[in-house]
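**Student:** compute the structure for the input listed below.
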Amino acid sequence: MNTQRFFIELSYNGTAYHGWQIQPNALSVQECLDQALSVFFRQPVQTLGCGRTDTGVHAKRFFAHFDLPGALGTQMERKVPGINSLLPYDIAVKRIFAVDNNAHARFDATSRAYKYYLHFHKDPFKLDRSWLFKGTLDIALMNQGAEILKNYKDFSCFSKSHTQTFTNNCVLTEAVFEELEDGLVFTIRADRFLRNMVRAVMGTLVRIGRKEISLTDLADILESKDRSKAGQSVPACGLYLVDVKYPFIP
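**Tutor:** Sure, this is the predicted structure:
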């Protein structure tokens, strides 16, 4: 049977989910999406995502791919509302489009970007969407630290232990803090990210902003490749996957 591969672009609020990837005893975004697609197309559908997001992490732009028999893959833009009607309100499909049958949502991505939000004053409308930080931060110093990150490729010090990756090298092209009305947003872009990397990076840069460690300490941490020397991971609620780029998607 001839099949056609499709990319699906979606966004989700990750508060209620144990990350993207299917878990044996916990609800995930992938499980909900696969169930909705399987019901809609009346046959089993399995997606493969552009990466993993941890429990409580959000995605503004996430891609996955799946295969269907050719006869089912017509007029996909008209099917998006029906698929969305089968999904919870905190998961939304934006579009579905045909790609080459060799296209891969994970391996063909050339870069990914995350944003991390924190705020300084209690705000019920930011609950589970931003980290309430109590204290003051030296933003200029944190940006100096963010610049130092770009001088390195091995980010073992920010990775969870015992992961199944062959290398801890990543190429960072952007790392910058911007001030918001009542908080900060940290943007980081790279060709790939390690598990828990962004939250560990953020936790370490916050320590710099609080003047608990110096810029020289940051360089020492990076060169040590030792996770125990870096800062604690910040809460998941402030983290968003915001962009994934592919050579075949404008």
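**Student:** please make it C-alpha for all contacts and neighbour counts, starting now.
**Tutor:** OK.
**Student:** this structure: strands as residue ranges?
**Tutor:** Along the chain, the stretches classed as strands by DSSP state E are 3-12, 48-49, 58-69, 91-99, 111-119, 131-132, 172-180, 183-190, 239-245.
**Student:** want to try a markdown table for these, with distance to residue 79 and mean neighbour count as columns?
**Tutor:** Below are the strands of the chain laid out as a markdown table (distance: least, C-alpha to C-alpha, whole Å; neighbours: other C-alpha atoms under 10 Å):
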| stretch | distance to residue 79 | mean neighbour count |
| --- | --- | --- |
| strand 3-12 | 12 | 19 |
| strand 48-49 | 20 | 20 |
| strand 58-69 | 14 | 21 |
| strand 91-99 | 9 | 17 |
| strand 111-119 | 27 | 22 |
| strand 131-132 | 36 | 22 |
| strand 172-180 | 36 | 16 |
| strand 183-190 | 32 | 20 |
| strand 239-245 | 23 | 22 |
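**Student:** one more sequence to fold, the one below, so I can look at both together:
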Amino acid sequence: MGAGRTDTGVHAREMYAHFDSDTSFDIPTLVHKLNSFLPKDIVIYDIIPVHDDAHSRFDALKRTYEYHIHQFKNPFIDELSWYFHQPLDIDLMNQASQLLFNYTDFECFSKVNTDVNTFDCTIFEAYWKRGKNDQLVFTISANRFLRNMVRSIVGTLINVGLHKITLDDFTKIIESKSREKAGFSVPAHGLYLTKIEYDYINP
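**Tutor:** This next block holds a predicted model:
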């Protein structure tokens, strides 16, 4: 049972899954054997014994994503970052990011017709920073995320950075609860699941 699912093309630097077993085994040996037949883009780092009722999806306390953008053409990272060359007002995008903390209902950033009981999420952090090689990185953490939520938040923040919408517009979009009013969904290949936290695992 995996800790969650992501859109096709999204990367994961950290992902957990749980399984039940009555069989004893040597962990380093099993890790080695699993990696010997898994495809090249999946690697097992460790197997961690946990309590019998542990659940990789429902016990997660916090998940963190990053979205990577490069603003100068770079073929070496093109599959790992979104190339967007237009100038962006990062200070204004960070101001808009802080407005997310004022809300818990993020229906406007969710895919429509999704099977969820609530659109409520608690956001713990959300900010942009400049990285190396003309890259911009958006980091966001929350207790849970809706389908397509991060990609649509980034797309809407891009519109803020392009001065297409104001901070007041950004607030009204959230309050509208309408996906049609929010910005475009940025490409999946720039998105990374970077961390999942549990109270019984301390990697």
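**Student:** what's the TM-score here?
**Tutor:** Superposed pair, TM-score by TM-score structural alignment, normalised by the length of structure 2: 0.97. Supporting alignment: 201 aligned residues with a C-alpha RMSD of 0.8 Å.
**Student:** format the strands of structure 1 as JSON lines; extra columns: distance to residue 232 of structure 1.
**Tutor:** As requested, those are exported to JSON lines (distance: least, C-alpha to C-alpha, whole Å):
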{"stretch": "strand 3-12", "distance to residue 232 of structure 1": "25"}
{"stretch": "strand 48-49", "distance to residue 232 of structure 1": "27"}
{"stretch": "strand 58-69", "distance to residue 232 of structure 1": "20"}
{"stretch": "strand 91-99", "distance to residue 232 of structure 1": "29"}
{"stretch": "strand 111-119", "distance to residue 232 of structure 1": "15"}
{"stretch": "strand 131-132", "distance to residue 232 of structure 1": "14"}
{"stretch": "strand 172-180", "distance to residue 232 of structure 1": "19"}
{"stretch": "strand 183-190", "distance to residue 232 of structure 1": "16"}
{"stretch": "strand 239-245", "distance to residue 232 of structure 1": "15"}
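**Student:** which one of the ones you listed lies closest to residue 84 of structure 1?
**Tutor:** The stretch from the strands of structure 1 with the least distance to residue 84 of structure 1 (C-alpha to C-alpha) is strand 91-99; that distance is 6.1 Å.
**Student:** now that closest one on structure 2. Mean distance?
**Tutor:** Mean deviation of strand 91-99 of structure 1 relative to structure 2 after superposition (mean C-alpha distance after the TM-score superposition for structure 1): 0.9 Å.
**Student:** what's the angle from that strand to strand 3-12?
**Tutor:** 150 degrees (axes from the mean of the first three to the mean of the last three C-alpha atoms, to 10 degrees).
**Student:** find me the equivalent region of strand 91-99 of structure 1 in structure 2.
**Tutor:** With TM-score structural alignment applied, strand 91-99 of structure 1 matches the range 42-50 in structure 2.
**Student:** quick check: end-to-end length of the matching stretch?
**Tutor:** Length of stretch 42-50 of structure 2, first residue to last, C-alpha to C-alpha, to the nearest Å: 22 Å.
**Student:** which one of the strands of structure 1 lies nearest to residue 41 of structure 1?
**Tutor:** strand 58-69 (8.7 Å).
**Student:** what about the helices in structure 1?
**Tutor:** Secondary structure of structure 1 (DSSP state H): helices at 29-41, 76-84, 139-149, 197-209, 215-224.
**Student:** just how off-centre is the match of strand 91-99 of structure 1 within its chain?
**Tutor:** Distance of stretch 42-50 of structure 2 from the chain centroid (C-alpha atoms, centre = their mean, to the nearest Å) equals 21 Å.
**Student:** with that, I have no additional questions.
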